[in-house]
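Novice: sequence plus the predicted model coming up.
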Amino acid sequence: MSEKHLSSQFDTDLTDICTAVLQMGGLVEAQVQSAVRALETFDVAFADQVIAAETRVNQQEIEIDAHCSHIIARRQPTARDLRLLMAISKSITNLERAGDEAYKIAKRSKRIIDEVGRSTIEFSEIRVSAALAVDMLRNALDAFARLDAVAAAAIVRDDRALDQEFRGFVRKLMSYMMENPRLISVCLDYLFVAKAIERIGDHAKNIAEFTIYIVKGTDVRHIDQDSLEHEANKQ
């Protein structure tokens, strides 16, 4: 993840903490997939898996954050190493929140299954959105692992497509509710799920922005896409 240091233990510490971030990201990715799978199959077992594993994600965040603090206190890193540790601390917060969204999807999926027993709404947009969100999360973690600012910038751009899918699904739900008021309750549940998926994409985008910060040393949050891509591609 970084250049070699005089202390081999420092290198080991940085490698270990980056590995832990990727492991946490893999768990969150699996959580999101299982949560959406519960809704696709109307199988509460998938939702229960997500709910049962929620505490593992929370514990990983605590452990990695403590490891960051320990390295900063012992090594007093500067420049890129300090940016790396700061970005890791912020990234795991986003991973934990993405895990929270997966937990919410799982809980809401169980509620939909209990209420209607079978799918009453065609929700292809949710499938597409979930696939986009999972891809964004996976690619954000990959860009972080490789410290690839250009790949990270592409993830930020992908967030627009996810937002577009979310807006399309909201319009569909409005039509369902106007045509059949009895579906209002379940439509609101699906809206909750769609919003959670959209938020997972936001967290993936945030992780990508932190990767650009590590590599370029520039905070690219809250700037327009063209400026962000220019910064990521700058030599």
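Specialist: Structure's in. What do you need? These figures come from a predicted structure and were not determined experimentally. Residues are numbered from 1 along each chain as shown.
Novice: CA only for contacts and neighbour counts going forward, please
Specialist: Will do.
Novice: chain center to stretch 104-123: distance?
Specialist: Put simply, stretch 104-123 sits 22 Å off its chain's centre (C-alpha atoms, centre = their mean, to the nearest Å).
Novice: which residues are contacting it?
Specialist: For stretch 104-123, the external contacting residues (C-alpha atoms under 8 Å, 6 or more residues apart in numbering) are 35-36, 38-39, 42-44, 46-48, 50-51, 169, 186, 189, 192-193, 196.
Novice: can you count the residues close to Gln49?
Specialist: Other residues lying near Gln49 total 17 when counted by other C-alpha atoms under 10 Å.
Novice: confirm for me that it is in contact with Ser34.
Specialist: Yes: using C-alpha atoms under 8 Å, Gln49 makes contact with Ser34 at a distance of 7.4 Å.
Novice: the structure to be compared is supplied as follows:
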Amino acid sequence: MPNDKIGGHYSQAYDDELQLAVARLLQMAALAQQQLRDAMTAFTAADLALAQQVKQSDRQVNSFEVDIDEHCLDILARRQPAATDLRLVLAILKSVNDVERIGDMAKRIAKALLRELPDSRPSPAQLNTLNQMGQDVLQMFERAIAAFEQMDAKAALSVLRDEKAIDSSYDSILQSSLASMMQDVQQIAVSLQVSQVAKSLERVGDHSRNICEQAIFLSKGSHVAHLSDAELQQIVDRKRD
């Protein structure tokens, strides 16, 4: 469905080009979401075939990245966008990179299973903890993309605030893994694997945060990286430039 916040130019073709850029980003994000969902399912269920499928599908995400980059660069060269249009194209170019990196994280989770040593499966409790973190991260990613699509600064800020819970989950898993390794050397391989998957999920949270920052940039016209929560709130509360 076309975004009603994009368009209104003298050229319908120009409107269509901008709409297509957003639509392609959303398609790429949907593919990366499915990759991440499948990667966690594969890891939890020890499904080697699904893990291999996730690894191979990374090429599709990379193909999206190249296609969208070329499309946006063509818009920049031919249309010479300004103001809101320029912000949109730049935000898409940056967000495409984050979505591609999320696809890489999904592939890394799948590869963690494919490299798994015999008799080195995480315990049910470890898998449950990782699975819960995976669900939280996936939801954060989905909400970040929705905020970007709607150019909704308030929704983006809400997602940014939830990242702290992701970081807390990662810290908890890391501490638990370190404790396991210190108590039993036979747990080293499993604990390292669990830590690697948790780190990949934490990185998905970081990239989702970047997408939210681009959503705020789109809506408010301000770069918001490295700002405090109070500073972010001030920018979100003000009227659009």
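Specialist: Thanks, I have the structure now. It should be emphasised that the depicted structure is a prediction, and the values quoted were computed from it without experimental measurement.
Novice: any idea what the TM-score is?
Specialist: TM-score for the superposed pair, counting by TM-score structural alignment, normalised by the length of the first structure: 0.96. Supporting figures: 234 aligned residues with a C-alpha RMSD of 1.2 Å.
Novice: now, the contacts of stretch 104-123 of the first structure that are in helices?
Specialist: Restricting the contacts of stretch 104-123 of the first structure to those inside helices, with DSSP state H as the criterion, leaves 35-36, 38-39, 44, 46-48, 50-51, 169, 186, 189, 192-193, 196.
Novice: can you list contacts of stretch 184-194 of the second structure?
Specialist: Counting contacts by C-alpha under 8 Å, 6+ apart, the residues outside stretch 184-194 of the second structure that touch it are 112, 116, 120-122, 126, 130, 173, 177-178, 180-181.
Novice: also stretch 219-233 of the second structure?
Specialist: Counting by C-alpha under 8 Å, 6+ apart, stretch 219-233 of the second structure makes contact with 84, 87, 151-153, 157, 210, 213-214, 216-217, 235-236, 238-241, all of which sit outside it.
Novice: report the central residue of the second structure.
Specialist: Most central in the second structure under C-alpha atoms, centre = their mean is Ser208, positioned 4.1 Å from the mean C-alpha point.
Novice: just give the nearest non-adjacent residue to the equivalent of that residue over in the first structure, would you?
Specialist: With TM-score structural alignment as the criterion, the equivalent of Ser208 of the second structure in the first structure is Ala204. In space, and not counting its chain neighbours, Ala204 of the first structure is closest to Leu137: 4.8 Å by C-alpha to C-alpha, 6 or more residues apart in numbering.
Novice: the one you found matches what in the second structure?
Specialist: Mapped onto the second structure by TM-score structural alignment, Leu137 of the first structure lines up with Phe141.
Novice: number of nearby residues for its match?
Specialist: Other residues lying near Phe141 of the second structure total 27 when counted by other C-alpha under 10 Å.
Novice: pretty sure it contacts Glu202?
Specialist: No: counting by C-alpha under 8 Å, Phe141 of the second structure does not reach Glu202; the two are 11.3 Å apart.
Novice: show me whatever sits in contact with both of these two.
Specialist: Both Phe141 of the second structure and Glu202 lack any common contact, where contact means C-alpha under 8 Å, 6+ apart.
Novice: and the residue mapped onto Gln80 of the second structure from the first structure, how close does it get to Ala20 of the first structure?
Specialist: Here Gln80 of the second structure is matched to Gln76 in the first structure, going by TM-score structural alignment. Applying C-alpha to C-alpha, to the nearest Å, one obtains 21 Å for the distance of Gln76 of the first structure from Ala20 of the first structure.
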